[in-house]
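Student: Have a look at this fold, sequence not included:
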């Protein structure tokens, strides 16, 4: 992966909350895509692969873990920022990882209604079936297993994931599709606020 300058165009009026939301979600998704590239390009074993993935705490710990796994020199840092109409933010970051984020945000923006509906249906069924405290091997009902598999494939398509990213997800989840579903839903929740900023023309990745 190559370090370089990534430019994000800024426009409209930004609040402090906008900057806070953008930076918080961007760094978490950055860590996620970094991890996907790391495990798909190498045979390295990352410590967060052993997480239990039972309950909401595991999701938070996972995203903190992937970010903490990145060497400080490879984290995104602000090089220059000009707040105007229009303005820009220049980041020193891994170009490939930043491109992954841009592609994800574009995918969400291009089908915002469809993907929001898909997520809502999946999340509603996920809660109804009480899957938060389970892994794939603990599912007894074939209908639950089919729901998980179909949901994972649907999110792969809606989020426009590459074969490399799908392979990385499988490696980090140890092939547990329910764990992978939890990762995908969490990734969408973190990318959605950035996509909303882009759809309002505040940020153009």
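Tutor: Structure received. Just so you know, these numbers come straight off a predicted model, no measurement behind them. Numbering: from 1, shown residues only.
Student: Could you use CA atoms for every contact and neighbour count after this?
Tutor: Noted.
Student: most residues in a single helix of this protein, which one?
Tutor: Longest helix in the chain by number of residues (criterion: DSSP state H): helix 16-41.
Student: Tell me which helix or strand comes right after that helix.
Tutor: Sequence-wise, the next helix or strand downstream of helix 16-41 (DSSP states H and E) is helix 56-68.
Student: Can you mark which positions in that next one are buried?
Tutor: Applying a neighbour-count criterion of 16 or more other CA atoms under 10 Å, one finds 58, 59, 62, 63, 64, 65, 66, 67 buried in helix 56-68.
Student: Of those residues, just say which sits nearest to residue 44.
Tutor: Nearest to residue 44 among the buried residues of helix 56-68 is residue 66, at 13.5 Å by CA to CA.
Student: Need the nearest residue in space to the closest one, chain neighbours excluded.
Tutor: The shortest distance from residue 66 to any non-neighbouring residue, by CA to CA, 6 or more residues apart in numbering, is to residue 31 (5.0 Å).
Student: The structure to be compared is supplied as follows:
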């Protein structure tokens, strides 16, 4: 603040009144956070206590971006993070960038942490986003749906390899080239099928609002799926329960 011109500094009693606040700001203020549990149980190592909240936060950030694509600022940032089709940001940067667009009041905040097998991480966050993660995780915990999603992922890997496209299966930058109309349509269809697997009927139309090539859209969805699989393995191993703590029964 020392180098900031005095005439531009706010007064000590300055407030952001509703009369001068943007509609987006007012809408964000209306979204209230609530308590949400990540139940923990059985044998966990210190790495697990780092991985579980980190992956959950990354999924939360992705859902936040999708849920707020109606806001121009969020939509523009997601478009930049995905990159234009002649290049690409890494998948890690996508999730880091999405975290940075979330207002502090909406970021997952630890309210309590308890573990004595069972235990929990109690978070304060937007409940609708946490619920959407809980729902997609439960959906893909079904052996049949998991098998279908894995088959789609592996088939996409093979398809990209056969068509000379690489980079979608790891965290590096994406290599792209001229894509034929047939290949482009195939990519668009794969994004649509993944969204159907996730049960995201409302998200797909919003996702198309992003100014990004379908190849980048698919890459983001695949990055999301890889993270969801990590979290789901904890659920399958009975080490994690999203939305409920066995300690407090909620």
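Tutor: Structure's in. What do you need? Just so it is clear, the structure is predicted and the values come from calculations on it, not from any experiment.
Student: and which of the buried residues of helix 56-68 of structure 1 is nearest to residue 199 of structure 1?
Tutor: Distance to residue 199 of structure 1 across these (CA to CA) is lowest for residue 63, with 24.6 Å.
Student: which residues of structure 2 fall in helices?
Tutor: For structure 2, the helices defined by DSSP H cover 23-30, 46-67, 72-82, 91-101, 127-139, 143-162, 181-198, 203-207, 214-236.
Student: Dump those to a markdown table, plus distance to residue 107 of structure 2.
Tutor: Formatted as a markdown table, the helices of structure 2 follow (distance: least, CA to CA, whole Å):
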| stretch | distance to residue 107 of structure 2 |
| --- | --- |
| helix 23-30 | 12 |
| helix 46-67 | 8 |
| helix 72-82 | 15 |
| helix 91-101 | 8 |
| helix 127-139 | 11 |
| helix 143-162 | 29 |
| helix 181-198 | 23 |
| helix 203-207 | 21 |
| helix 214-236 | 18 |
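Student: right, so of those, which gets closest to residue 111 of structure 2?
Tutor: Of all the helices of structure 2, helix 46-67 sits nearest to residue 111 of structure 2, with 12.9 Å by CA to CA.
Student: so that closest one matches what in structure 1?
Tutor: Using TM-score structural alignment, the residues of structure 1 aligned to helix 46-67 of structure 2 are 16-37.
Student: average gap between that stretch and structure 2?
Tutor: When structure 2 is superposed, stretch 16-37 of structure 1 averages 1.1 Å from its matched positions, counting by mean CA distance after the TM-score superposition for structure 1.
Student: Give me the buried stretch members for that stretch, please.
Tutor: Neighbour counts over stretch 16-37 of structure 1 (16+ other CA under 10 Å) mark 18, 22, 25-37 as buried.
Student: Pull the residues that contact that stretch.
Tutor: 63-64, 66-67, 69-70, 76, 97-98, 100-101, 164-165, 168-169, 172, 187, 190-191, 193-194, 197 (CA atoms under 8 Å, 6 or more residues apart in numbering).
Student: make it 7 Å
Tutor: For stretch 16-37 of structure 1, the external contacting residues (CA atoms under 7 Å, 6 or more residues apart in numbering) are 63, 66-67, 97-98, 100-101, 165, 168-169, 187, 190-191, 194.
Student: and which of those residues is nearest residue 11 of structure 1?
Tutor: Nearest to residue 11 of structure 1 among the contacts of stretch 16-37 of structure 1, with distances taken as CA to CA, is residue 194, at 13.8 Å.
Student: quick one: what's aligned to the closest one in structure 2?
Tutor: In structure 2, residue 194 of structure 1 lands on residue 231 (TM-score structural alignment).
Student: Most neighbours among the contacts of stretch 16-37 of structure 1, please name it.
Tutor: The most neighbours of any of these, using other CA atoms under 10 Å, belong to residue 194, which has 28 neighbours.
Student: For that one, give me its contacts.
Tutor: So residue 194 of structure 1 contacts 22, 105 (CA under 7 Å, 6+ apart).
Student: Tell me how far it lies from residue 203 of structure 1.
Tutor: Separation of residue 194 of structure 1 from residue 203 of structure 1 (CA to CA, to the nearest Å): 8 Å.
Student: same deal with residue 124 of structure 1?
Tutor: Relative to residue 203 of structure 1, residue 124 of structure 1 is positioned 30 Å away (CA to CA).
Student: again with residue 9 of structure 1
Tutor: For residue 9 of structure 1, the distance to residue 203 of structure 1 equals 6 Å [CA to CA].
Student: tally of neighbours for the counterpart of residue 185 of structure 1 in structure 2?
Tutor: Using TM-score structural alignment, the equivalent of residue 185 of structure 1 in structure 2 is residue 222. Per other CA under 10 Å, the neighbour tally for residue 222 of structure 2 reads 21.
Student: so how far does stretch 118-128 of structure 1 sit from its counterpart in structure 2?
Tutor: Superposed on structure 2, stretch 118-128 of structure 1 shows a mean distance of 1.8 Å to its aligned residues (mean CA distance after the TM-score superposition for structure 1).
Student: Apologies, that question was intended for stretch 94-102 of structure 1.
Tutor: Mean deviation of stretch 94-102 of structure 1 relative to structure 2 after superposition (mean CA distance after the TM-score superposition for structure 1): 1.1 Å.
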